[in-house]
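Q: I need the structure of the sequence given here:
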Amino acid sequence: MLHIRIFLFCFFSLNVFSYVPVAKTPAPSRKVILQLTVEAAKNLRQSKYDKSLSTARVALQYAIDRNDDYLIAKSYNTIAANYEELAEVDKAIFYYKKGLFHADKTDNDTIKNSLNNNLGNAYCFGLNNMDEGLSYYKKSLNYSYKISDTIGIYITKVNITWAYFYKDKFNEGKPYLDFITKHQNEYHGNGTILAVNMLNGMFFTRKLEFDKAESFFIKAIKSGKEAGDKSDLPYAYEEYAKLLKKKGDFKKAYENLVLYNLVKKELEDVDKLNRANVVGVNIELDEYKRKVDAIESEKNLQSISIQKSRIIVALFVIALTVVLLLLYSVYKNYKFKKEKNEELTIANNDLSAAKEKAEEASYLKSQFVSTISHELRTPLYGVIGITNMLLEEHKELVNSPHLGSLKFSARYLLSLVNDVLQINKIEENRIILESLTFNVADEINMIKNSLSFIAKSHNNSIALTIDPAIPEYLIGDKLRFSQILINLVSNALKFTQDGVVNINATLIKVEDRIHFVEFSIKDTGVGIAEEDQEKIFDTFVQIGRKEIDYQGTGLGLSIVKRLLTLFNSTISLKSKLGQGATFTFTIAFDWDPIKTKKLINNIEVDLSEAQVFRVLVIDDNSINQIVTRKIIEKNNFACRVVDSGFLALKILENEEFDIVLMDINMPVMNGFETTRRIRKNGIITPIIALTAFDKEEVLEEALSAGMNDVIIKPFASELLVRTMNQLIFKETEIPVS
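A: Next comes the predicted model:
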């Protein structure tokens, strides 16, 4: 199958070359670039992937300099075909789609035909996605018929036949098999003779006409040996062995499987060598991809700037007129305002008094929410931890509905506490967006995976569509973006049964380095009545959807709307009862290629060892002591527990530990003061604060006291272990206060 797909790519490349007129201009001329693409295709056919990629990269650079969409598409086609043969299917599809994007800007149907055919191959045989692959094959056939390309029609139908048989859909593939068998003699020289004979053998094997099938397999194997290229020969041996097994000739079947393995091993050894040669070229191509994106962005920016300059002139005239009108209005109202000044002064004094009372009430509310959240998180840490311990120590209780209900209720209560705290922080304007470099596609995929349990419970599926034009890495507040997406997707899953939730990300415009990405979450659920669509974004509001009872606090969409305000964005909703709902919003992300390069080069190294580390736990809550000790000892750490800061100071005078876990809210001497005294004694052991307070409330004081990090209870055991390992192995000097 690899040989047929290489041949198909090279056929289309040469065929496209014959359709394009050559410009006689100085080097690098269009003729030179076209010759480079033909050379790259030739190297690909000879499995010289490193040379093929290098040549295609040069051709792509020249094509972009000329702003020639056809040459850009052709170069991307070659690059993608190389990655497909190296089994890097995702990269191949990415570059095929890049090429198709530029091909659609041209009038050349042959290059469109080639790219659609290659995408069909990648989806059918690379990703095993039959439906997507067939859609591209059908587009390829339409272009072949349009330009009367009979060889292209024949080759695409060979692919479709193979794809159907590959999925065991022989009835669907039979009409295509009849066509290629009928026209085989007309195109016997195009390298498909082995494939056509093998496909006939597979068909007659399925019909239990073993003699006919065997004759076709023998012809296929013979033609593969005579051709000298063994790329497709293993598949003929494999299918022939299946036939012999059905006939009961197990000895001969075994012999053919041995031949299959020998040829396959020979081909794989060659492939490994080619992969080693292409490693360096991969890095250059990735860097060049980013350069291409920058050039395309600059082009769009120049176009937008021209339009803006015209608008600015018009706005200047309008603004000047408005200013003159305002000056006249100010003059006319001057006397009126003077008379009202005294009334306003009195009103301002009243407002100031009211403002002070409101601020005092707001502060008290904030303190109340913070205290309540702390008091709830502390026992919840114990409840969740003890529940996990019971499930780990008593395997017979894994399926217990009572423990399952207890664990669910505790996590549900924790989610409610976090939502209330989030609303309070937004209302107090205590959230400041961060600027971190992250992979948007990876973040969306992680959210999809984390919500899979909700999808399964409602028998739903989640589909992703991410625009390939979106850069791999963007800069923004990753945490707030994830909160928005998680709330919307989980909400869609809860109100959908036996359906699909679609997550779409589309790049809608680029201004300088700012990339505006539009996200839409569409479900096939129960929908929302038009009169209720404004209410659902209010705090603690839940709209009853028919007679179905849904759990929730009514905070999710309110949090989404308020977080989007921080991004200077809004959210829109389209929905009808019984027809699902679609939520849409746009976020502007920054893009910095220098930061992206540093992030890619910063590879995290696994520092874990077999060494047992000693951990000192300081916590006055006995239940929390049990839970924390269990987590630590389960991960092969040695643990010592004390219930006060005074005992901790005494122990640290005589014993050494690798890390200290410090509770903050302790009687007599809290965690901050204990840490200050530890640092004053010259002890530089890493200290992690384990607290039920919100991280933003205590982080600044924790760091100033000498703590290294803060983890909020309840927490995932993986987070604690990972943070401990990072601090133990991190060679950092802690200043002594």
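
Q: alpha carbons only for contacts and neighbour counts from here, please
A: OK.

Q: check which helices and strands the helix or strand encompassing residue 160 sits against.
A: Element membership of residue 160 [criterion: DSSP states H and E] is helix 150-166. When contacts are defined as 3 or more C-alpha pairs under 8 Å, 6 or more residues apart in numbering; DSSP states H and E, helix 150-166 sits against helix 130-146, helix 170-182, helix 193-206.

Q: for residue 700, find the nearest of these.
A: Closest to residue 700 of the helices and strands packed on helix 150-166, according to C-alpha to C-alpha: helix 130-146, at 52.1 Å.

Q: checking residue 585 next. Helix, strand or coil?
A: strand (DSSP: H, G, I helix; E, B strand; the rest coil).

Q: surely residue 514 is in contact with residue 587?
A: No: in terms of C-alpha atoms under 8 Å, residue 514 does not count as a neighbour of residue 587; the distance is 9.8 Å.

Q: coming back round to it: just so I know, which of the helices and strands packed on helix 150-166 lies nearest residue 595?
A: Closest among the helices and strands packed on helix 150-166, once you apply C-alpha to C-alpha, is helix 130-146, at 35.4 Å.

Q: and the next helix or strand past the longest strand belonging to the chain?
A: Taking DSSP state E as the criterion, the chain has its longest strand at strand 500-511. Downstream of strand 500-511, the first helix or strand assigned by DSSP H and E is strand 514-523.

Q: for comparison, sequence B:
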Amino acid sequence: MPHYRFCFFIFIFLNIFCHELSAQANTVSLAKVKDLTQKACDYLDETNYEKSLQKSGMALQYAFDLKNDTLISRNYNIIAINFHDLGEVDKAVFFYNKALAYAERSNIVSLRMMITSNLGNLFFFEKKLYGTGITYYKESLKFGKQQKYLKEIAITNLNIVWSYFKIENYKEGLPYLRYINKHQNDLEGKSNDIALNFLNGMYWANENNAVKANEYFLKAISVGESKDEKTDLIYAYLEYSKFLNKIGKSEEAYKNLLSYSKIRDELTDKEKLKRASIAGFNRELDEYKREIDKIENEKIEQYRSLKKSRIIVVLFVIISLIFLLLIITLIKNIRLKKKANIELLQAKEIAEEASLLKTQFISTISHELRTPLYGVVGITNMLLEEHKELSQSQHLSSLKFSARYLLSLVNDILQINKIEENRVILENLTFNISDEIIMIKNSLSFLSQKNNNKIKIDIDPCIPEYLIGDKLRLAQILMNLVSNALKFTKDGEVEIIVKLNKVEEKKYFLEFHIIDNGVGIAVVDQSKIFEKFVQVGRKEEDYQGTGLGLSIVKRLLGLFGSTINLESDIGAGTSFSFVIPFEHDPQKTRKIIDEIEVDLTSSEVYKILIVEDNLINQLVTKKIIEKNNYVCEVVDDGFKALEILEKENFDLILMDINMPLMNGFETTKRIRLQDIKTPIVALTAFDKDEITDEAISAGINDIIVKPFEPVKLFKIISYLIKETKNVG
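A: Below you'll find the predicted structure:
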């Protein structure tokens, strides 16, 4: 009976499919897919699995090109039936689920009915998971009722009864048995009468009605012996034997058990011959499944790339139009600046709307800018290192400065977005406040010299030597405030003052003051300067900047639970102040210091594999690696990485994430499936927080965001390689 029902649903599929094919649009490419799918059906009906899989694979690829969910679902279903009939149960489940997913998208009820029924058969007869089989049968029954497929509904009810009776849940199975008994004329298959009779026999045996049970069992056996199909007959003999043994007729029970064993052995021998005939073909099934996966991955990646390209183009057009509108608006405002206040207000609203759209646009493409910036910075460094005579070139210096300035802008925008989306988590690091502030002073020495300013530092001696807190966020706050003060001060002084405000147990509250004697900020503008993209003071001089620094400062202080105070007036300088609590715990500090990894250097020559599709980035990364006397190989995509890893061993892999055909996550998963333990570091233009979870899940060991400092890369390489060798 399982084989009969299996073939029966193939027959249903052929009828439904052929009927609906004639209703499709008569285009050349679509007609080709239909023809290939029909041939795959025909070959499957003839049990020519090799040709059926070949045709369905080709049809699937064309269906993806057409983005036709119905055809994709049907070809996945054909592939699943092939694997099902070949005994590759797990692969069949995989492709049935693929087929079901696309059937749900196409919303073809008959298709969903067929696939869920096939899954029910698989879990019931092959996996013996009767509960799961019942779930799928009921789902199929729901779809069948919508379309009023009487014969299919009857067969599905029969399967549900059988499933419930197998787990001895006669109460749940009884309503379905009553339905079949009432609609048994709908059962036209050559073996279903056998199943219906012995299922009735099982029910009455459970009800202890020996007369009715015996009558139904004998009828099932009588019908079965007159038929060529013996699959259901063996179940009739088996269940009848159990019934006879239950009522004490051991001898008759034994005879029926012998009949069961005889037919079972005959069917088993046939199955062995069938398996032997396809054993060689089974070895090719894994490769076929990989090819199907590759087709879908390629098409999905193409869809994503196309969608992303369209979004970027559309956004670029929109922002260009907005910029053009802004220019026109500004020209009109200059010419008509004496017009009524209502016109000025409208222009302001247009500018604010444009600014909002600009922010959204830049947020969308900012991570795309990191990749070319990595190439610009890397190639500039290469030119300066390889051609010392160019070290004084203003052109190269301007190029490097411009790239780093643009990178700073991208980082500022990403920082704002991360804070607003609550994705910034403060860290606990041990640090010395004096060292941090001196480092900030040295970092800004160029800016202070440019405007002939002096930076003065005054730190309260009562502050402990070591504190615990997020020193990186603190440094970012101070860098923004001090650099802002230096920009708006000429021939003056910027003072950094740190006082101990109060102590509560282990919490030391530090009070910071950033004071300058520059141009100052008008009272009317003081409420605006902490907003994004807002700048004041450009009327007389063009101060370089993005208008994001103070906005970032305000939001970072909010993470510390603090606020910022401002005192300023035009021509009288500016003073910013805020209070941040830090922890002072000598034991905890010592523990943190002990756990800090020292700079790991090695004289060993490591072999590195670079997986990167961008030619410029390949060149830059390879140059950085070889500069450290490492050996490296470069491949363009994930498939080539898998190929080279089969032949060669590497100490570490540098993996790009956004690659065509197969991205870095999928490549890493496949590497790990091959039981390759080589450390993998993601080199990516994505923000680290956006991909950390997926990277860990894929098996990536660490992440470095482009552009990066080579020293940081080599520390991570050395640490991961040594850690892997120690574990091994």
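
Q: and the TM-score between them?
A: TM-score for the superposed pair, counting by TM-score structural alignment, normalised by the length of structure 2: 0.49. Supporting figures: 373 aligned residues with a C-alpha RMSD of 2.4 Å.

Q: winner for burial among the helices and strands packed on helix 150-166 of structure 1?
A: helix 193-206 (a mean of 23; mean count of other C-alpha atoms under 10 Å).

Q: quick check: angle from that one to helix 150-166?
A: Orientation note: helix 193-206 of structure 1 sits at an angle of 40 degrees relative to helix 150-166 (axes from the mean of the first three to the mean of the last three C-alpha atoms, to 10 degrees).

Q: and helix 193-206 of structure 1, what does it pack onto?
A: helix 150-166, helix 170-182, helix 210-227, helix 233-247.

Q: distance to residue 595 of structure 1 for these - can I get that in JSON lines?
A: Converted to JSON lines, those look like this (distance: least, C-alpha to C-alpha, whole Å):
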{"stretch": "helix 150-166", "distance to residue 595 of structure 1": "43"}
{"stretch": "helix 170-182", "distance to residue 595 of structure 1": "50"}
{"stretch": "helix 210-227", "distance to residue 595 of structure 1": "51"}
{"stretch": "helix 233-247", "distance to residue 595 of structure 1": "46"}
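
Q: next helix or strand past the one helix or strand residue 361 of structure 2 maps to?
A: According to DSSP H and E, residue 361 of structure 2 maps onto helix 341-386. Following helix 341-386 of structure 2 in sequence order, the next helix or strand is helix 394-420 (DSSP H and E).

Q: give me the buried positions along that next one.
A: Residues of helix 394-420 of structure 2 classed as buried: 396, 400, 403-404, 407, 409-419 (neighbour count, 16 or more other C-alpha atoms under 10 Å).

Q: swap in stretch 719-728 of structure 2?
A: Buried residues in stretch 719-728 of structure 2 (16+ other C-alpha under 10 Å): 720, 721.

Q: may I see the helices and strands packed on helix 150-166 of structure 1 organised as CSV, with distance to residue 316 of structure 1 added?
A: CSV is the format used below for these (distance: least, C-alpha to C-alpha, whole Å):
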stretch, distance to residue 316 of structure 1
helix 130-146, 50
helix 170-182, 66
helix 193-206, 70
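
Q: what ranges does structure 2 have for its strands?
A: Assigned by DSSP E, structure 2 shows strands spanning 429-431, 454-459, 467-469, 493-504, 507-516, 565-568, 574-583, 607-611, 631-635, 652-656, 680-684, 702-705.

Q: which of the buried residues of helix 394-420 of structure 2 sits closest to residue 195 of structure 2?
A: Distances from residue 195 of structure 2 to these, taken by C-alpha to C-alpha, are shortest for residue 418, at 63.5 Å.
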